[in-house]
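**Q** have a look at this prediction, sequence included:
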Amino acid sequence: MNARHLTDTLRGRLIVSCQAPPGDPMRETATLVRLALSAAAGGCSAIRANEPEVVAAIVKAVNLPVIGLWKDGDTGVYITPTVRHALAMVEAGADVVAADATDRARPDGSAFSELVNAVHSAGALVMADVATLAEGIAAAAQGADFVSTTLSGYIPGTPKQTGPDLALVVSLAAAISVPVVAEGRINSPGEAAEALACGAHSVVVGTAITAPTALTSRFVGALSHGPGAGQEDSVRG
């Protein structure tokens, strides 16, 4: 799928992140495939998924574009941290490779542009996961096909909030010509629609759709501690 076709496919549409953290009962390939099939049945336009085995299985089962990433570790740059991880996503069948494009050092010392060039040469597109406006501008300049707000609020120095960073969506949409994807702490259909109104090309939702463990804990927290409790445990989509 070429960049123009995929851009048109995702315009104004929902991408569902079908992931589960280590130790979660949902973290099993067949289960995540069923989540992806359910999301497709509900009308989403693409799936975002983690790890080669899961991405390959979802690509085989679901007739939608797949955004693949590979989380390796849990500190520093760990979302598709190296060219090797990125090319494994292409090999698994991902149409788009999502990768950390923050200004932090990559574990192999490479530049984000090297990852972009390698993925493009392999025939896929790149989604840059950023935390700030400057990072989004830099990622676009280095050839990213999409820029996503995924990491805002999860990197020191970025705003901590319970909802999406819509201010970053507005700033990125005004500053760059590549499509801006709103991702991170989008907890309701209303927030998803608001992200589009702020200039997002498309929206990624994860926890609010595909994470029963996290959702259950919010309800348990609210019942245990009163109104407003349990609302700050949103995890990245």
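**A** Structure received. Numbers count the residues shown, from 1 in each chain.
**Q** for the rest of this, base every contact and every neighbour count on C-alpha atoms.
**A** Noted.
**Q** so which helix or strand takes in residue 9?
**A** Here residue 9, judged by DSSP states H and E, is contained in helix 3-10.
**Q** list the buried residues of that helix.
**A** Buried residues in helix 3-10, counted by 16 or more other CA atoms under 10 Å: 6, 7, 10.
**Q** comparison target, given below:
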Amino acid sequence: MNPVLDAVRGRLIVSCQAYPGEPMRDPDTMCRMAQAVAAGGAAGIRAQGLEDLRRIRAALDLPLIGLWKDGDGDVFITPTLEHALAVAATGADVVAIDATGRPRPDGRTLAETVSAVRDRTGKLVMADVSTYEEGLVAAEAGADVVGTTLSGYTPYSRPGPEPDLELVAALAAELPVPVIAEGRVHTAGQAAAAVEAGAHAVVVGTAITHPTTITRWFAAEVTRAGA
């Protein structure tokens, strides 16, 4: 197995991202966040944005999954080959791309994009999918790892407040490549359950690195209790 994937086997990857317009939407802040979670035991980092990735790469030696969120269409996670090549150029070890069945803005197929990234950069490709069928297609297209990142975030995938462990288990049992659990993993127990379901590694973002959302969770519970 590739050393990058081997380094995160059975371990936690932390997603360090902030939404546009938020106080923490700053590359230096995200770099410091990455350093903080590394100190806490994160085995890898997932981050978005070229400058964020460059700073994190310069600060840490941990495996780095990079992406570039751009555009206002359905496909906005590293939506084109141009975006993918730019992410690879930051030093990220893995390039994460939208691998759903939706049309890509540059007209390329998933297989064409995966092949071009690997041939031109030598980087690993993580396919973010939303369904079992998409996971099968992604692996056949040559993706090095498949993530359940987009389950519940496409109109045709399974919605819900909890991680899609059923999808994790189904893909892990079928695919010849590692499956990374990602999406709505909000507790340590859920993260452990994902590994028990067959996940190679687990990505946690909001529950660790998004204080605005975490504060809303606590505030809602306190308000409910005091009503």
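**A** Arrived safely, thanks for sending. As the structure is a prediction and not an experimental result, all values here were calculated from the model.
**Q** now the TM-score, please.
**A** Scored against TM-score structural alignment, normalised by the length of structure 2, the superposed chains reach a TM-score of 0.96; 225 aligned residues with a CA RMSD of 1.2 Å.
**Q** which residues are contacting the helix holding residue 9 of structure 1?
**A** Contact partners of helix 3-10 of structure 1, identified using CA atoms under 8 Å, 6 or more residues apart in numbering, comprise 45, 46, 65, 125, 145, 179, 201, 202.
**Q** before we move on, back to that, nearest to residue 136 of structure 1 among the buried residues of helix 3-10 of structure 1?
**A** residue 7 (17.4 Å; CA to CA).
**Q** and that closest one, what's its match in structure 2?
**A** In structure 2, the residue equivalent to residue 7 of structure 1 is residue 5, according to TM-score structural alignment.
**Q** for the longest helix seen in structure 2, buried residues please.
**A** Ranked by number of residues, the top helix in structure 2 under DSSP state H is helix 211-226. The neighbour-count check on helix 211-226 of structure 2 (16+ other CA under 10 Å) flags nothing as buried.
**Q** how about stretch 115-133 of structure 1?
**A** Of the residues in stretch 115-133 of structure 1, those buried (16+ other CA under 10 Å) are 115-120, 124-133.
**Q** between these, which is nearest residue 96 of structure 1?
**A** Taking CA to CA as the measure, residue 96 of structure 1 sits nearest to residue 125 out of these, at 4.5 Å.
**Q** distance of that closest one from residue 197 of structure 1?
**A** According to CA to CA, to the nearest Å, residue 125 of structure 1 and residue 197 of structure 1 sit 25 Å apart.
**Q** also residue 74 of structure 1?
**A** 32 Å.
**Q** ok, those two, which is more surrounded?
**A** Taking neighbours as other CA atoms under 10 Å, residue 74 of structure 1 and residue 197 compare with residue 197 leading, 14 against 8.
**Q** quick check, residue 16 of structure 1 in a strand?
**A** Yes. Remark: residue 16 of structure 1 belongs to a strand, assigned using DSSP: H, G, I helix; E, B strand; the rest coil.
**Q** what lines up against it once you look at structure 2?
**A** The criterion is TM-score structural alignment: under it, residue 16 of structure 1 has residue 14 as its aligned partner in structure 2.
**Q** what does residue 92 of structure 1 give?
**A** The equivalent of residue 92 of structure 1 in structure 2 is residue 90 (alignment by TM-score structural alignment).
**Q** mind telling me what element residue 96 of structure 2 is part of?
**A** Assigned by DSSP H and E, residue 96 of structure 2 belongs to strand 94-98.
**Q** for structure 1, what spans make up the helices?
**A** 3-10, 29-41, 52-61, 83-92, 112-121, 133-141, 166-175, 189-197, 207-210, 212-225.
**Q** with distance to residue 106 of structure 1 added, can I get these in TSV?
**A** Putting the helices of structure 1 into TSV (distance: least, CA to CA, whole Å) gives the following:
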stretch	distance to residue 106 of structure 1
helix 3-10	26
helix 29-41	28
helix 52-61	20
helix 83-92	10
helix 112-121	8
helix 133-141	14
helix 166-175	23
helix 189-197	29
helix 207-210	27
helix 212-225	29
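**Q** closest one to residue 153 of structure 1 among the ones you listed?
**A** Nearest of the helices of structure 1 to residue 153 of structure 1, taken as CA to CA: helix 166-175 at 10.8 Å.
**Q** that closest one vs structure 2, average offset?
**A** Compared with structure 2 after the fit, helix 166-175 of structure 1 shows a mean deviation of 0.6 Å (mean CA distance after the TM-score superposition for structure 1).
**Q** that helix packs against which elements?
**A** helix 133-141, strand 180-183 (3 or more CA pairs under 8 Å, 6 or more residues apart in numbering; DSSP states H and E).
**Q** buried ones in it?
**A** For helix 166-175 of structure 1, the buried set under the neighbour-count rule, 16+ other CA under 10 Å, comprises 166, 168, 169, 170, 171, 172, 173.
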